[in-house]
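[1] Let me see the structure of the following:
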Amino acid sequence: METKAPPRIFSRERRKAGYRRALVRQSQRDAARYVLDDMVEDVLDRLEFMRFEPARVLVVGDWTGTLALSLRGRGSVVDEENVRTLDEEKPLGDGPYDLIVSLASLGRVNDLPGALLHLRSALNEGGMLIASLIGAGSLANLRRAMIAAEPDRPAARMHPLVDNAAASALMQRALFKRQVVDSRSLEVAYKSLDRLVSDLRDQALTSSLSSGAPPLGKAALQRARDAFLASANDKGRTVESFEILTLTGWKD
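    You can find the predicted model right below:
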């Protein structure tokens, strides 16, 4: 029976271009990095709580270098991969690892079940995967603003996002044991839609859909700005929520 290829929702080239742009922005000014900082801190807290001390680790997607530095300080040998060079939908060349950490990366691959299988295959027996990604429910005000910008025929401008139930099913499908999927909210206040978009560009979190939408026209952009600020609090700021899913599983 012929196996169908997964639908091509995301573009690796657009994803890599966004990553390159983020690195330039990070080097030129005091750029936003709070999403990745939150993910890194969470991973370190989990490892400390579990008292898990991996000998060999693969870190994917941490362009800050903070996680690798911290793990090396704890005695781990760490390999680092970034989303410009690593294709999660293909087998990993190195390994096996005692721990693989993926940050803000797996939510934008076309074959997520296949990517999870490849990550599991790269683990030692008794090894663990921790994968953090932006989950469903994130950026609700931005989504409303995009619909308001083009009320008649809104273009696809934002990613489909994985929810808790789907992530749990995918971890089971990839044969992880003792798998756990949990979520938490990271709330950030913005004075304008433009500031939010700038922060997303800083952190390589903008769209990498395979079918890129055309730029918003002047009138549509103003509608989006007005709709975003319609939810502003008494300080004139709109609070957005990043729902961060963390997938944890073991290879037993």
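
[2] drop to CA atoms for contacts and neighbour counts, all remaining ones
    Fine.

[3] The spatially most central residue of the chain: what's it in contact with?
    When Cα atoms, centre = their mean is applied to the chain, the residue found nearest the centroid is A104 (2.1 Å). Residues in contact with A104 (Cα atoms under 8 Å, 6 or more residues apart in numbering) are 36, 61, 131-134.

[4] for comparison, sequence B:
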Amino acid sequence: MEPRPDIFDRARRARYRDRMIAGFADHDFLHRAMLDELLDRLADVQRDLPEVLLIGCPDGSARAALEAMGKRVACADPGFLAAKAARDSGGAGVQADEDALPFADDSFDLIIACGTLDSVNDLPGALILMRRVLRPDGLMLAAFAGAGSLPRLKAALLAAEGDRPGQHVHPQVDVRSAGDLLSRAGFAMPVADGEVLNIRYGDIVRLMHDLRGMGAGNALATRSPALTRDVLMRAAGHFADAADPDGRTAEQMALIYLSGWKPDPSQAAPARRGSATVSLAAALKGKE
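    Modelled structure (predicted):
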């Protein structure tokens, strides 16, 4: 069987990650929102989990927060410059795609993947690899933009291109599919949920500038022709038509959060089917 062709161009994805590094602080709001939520969830975990793999490290904020919690952090990023920055600051940094992680099995107690899994070529394979490099009873936490993101931008581009629209926004995973992938990857106690982050823009150019600044450009392996100036002008008009009375258009990012544990015999297991000592009928009868 021939390997499936890549959905995303790995080299272009890495270049976009490198390109965003210098000005990332001006466009980091989405990363900060996801990271804050992941750290809040980690704070509720009553375990030490000292050895951490951080996937997605466009700046030093996540690493610093984890090290402040007493953890030892290794960074992996699809981009070269982010990995280099981690090494230059005295840490461990590796350039790697999530579906090709270069780590041995049972290497980490915790994996945090912040903001990159929406553009990995093989998401099921990436989740399987993440489970493998976790130690037994290790935890994986992830966040990324999913289905339902950028509806105004998509609608404006679709209307502007007319009968022959191109694909300019990445395909996106919904919460239910993400939860199914966690289970199929072999995680115990898998949880997938989401939230919507609302953002308001005065024009479509600013939105596109933010996407570029956070490394979210079109990295599809098979890309539609570049948007012409006329198409962009029409898209800007459609985007503006959806504005609120104050002239700003409400856009949204649908964020997906995942968590799962590497199976371990010490974990609580669901009761074996048929092991109940009281029938459902008897239980219901007792409530009449």
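
[5] Tell me the one of the contacts of A104 of the first structure nearest D202 of the first structure?
    Proximity of these to D202 of the first structure (Cα to Cα) peaks at L36, which lies at 10.9 Å.

[6] Tell me who's in contact with that closest one.
    62, 64, 103-104, 203.

[7] try A160 of the second structure
    231-232, 234-235, 238.

[8] Which of these has the largest number of neighbours?
    A235 (25 neighbours; other Cα atoms under 10 Å).

[9] mind checking what it lines up with in the first structure?
    In the first structure, the residue matched to A235 of the second structure (TM-score structural alignment) is A224.

[10] Secondary structure of its match: a strand, I assume?
    No - under DSSP: H, G, I helix; E, B strand; the rest coil, A224 of the first structure sits outside any strand and is assigned helix.

[11] gap between A14 of the second structure and A142 of the second structure?
    According to Cα to Cα, to the nearest Å, A14 of the second structure and A142 of the second structure sit 20 Å apart.

[12] Number of residues surrounding the closest residue to Q172 of the second structure other than its chain neighbours?
    Once flanking residues are discounted, Q172 of the second structure sits nearest to A147: 4.7 Å by Cα to Cα, 6 or more residues apart in numbering. The tally of other residues near A147 of the second structure (other Cα under 10 Å) stands at 17.

[13] what lines up against A147 of the second structure once you look at the first structure?
    So, by TM-score structural alignment, A147 of the second structure is matched to A136.

[14] Isn't that match up against D163?
    Yes - A136 of the first structure is in contact with D163 according to Cα atoms under 8 Å; the separation is 4.9 Å.

[15] Quick one: the strands in the second structure, in order.
    Using DSSP state E, the strands assigned to the second structure run over residues 51-55, 72-77, 92-95, 108-114, 134-145, 188-201, 249-261.

[16] can you list those strands in a markdown table and add mean neighbour count and distance to I7 of the second structure?
    Formatted as a markdown table, these follow (neighbours: other Cα atoms under 10 Å; distance: least, Cα to Cα, whole Å):
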| stretch | mean neighbour count | distance to I7 of the second structure |
| --- | --- | --- |
| strand 51-55 | 24 | 20 |
| strand 72-77 | 24 | 18 |
| strand 92-95 | 21 | 19 |
| strand 108-114 | 25 | 20 |
| strand 134-145 | 23 | 17 |
| strand 188-201 | 16 | 23 |
| strand 249-261 | 21 | 20 |
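
[17] need those in CSV with distance to R4 of the second structure, can you?
    Shown next, in CSV, are the strands of the second structure (distance: least, Cα to Cα, whole Å):
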stretch, distance to R4 of the second structure
strand 51-55, 24
strand 72-77, 23
strand 92-95, 23
strand 108-114, 24
strand 134-145, 23
strand 188-201, 26
strand 249-261, 25
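
[18] Determine which of those strands approaches D18 of the second structure most closely.
    Among those, strand 72-77 comes nearest to D18 of the second structure, with 10.0 Å by Cα to Cα.

[19] what stretch of the first structure lies opposite the closest one in the alignment?
    Using TM-score structural alignment, strand 72-77 of the second structure pairs with 77-82 in the first structure.

[20] and what of stretch 186-205 of the second structure?
    With TM-score structural alignment as the criterion, stretch 186-205 of the second structure aligns to 175-194.

[21] Just the residues contacting the matching stretch, thanks.
    Counting by Cα under 8 Å, 6+ apart, 35, 117, 120, 142, 164, 167-168, 171-172, 196, 224-225, 228-229, 236-252 sit against stretch 175-194 of the first structure.
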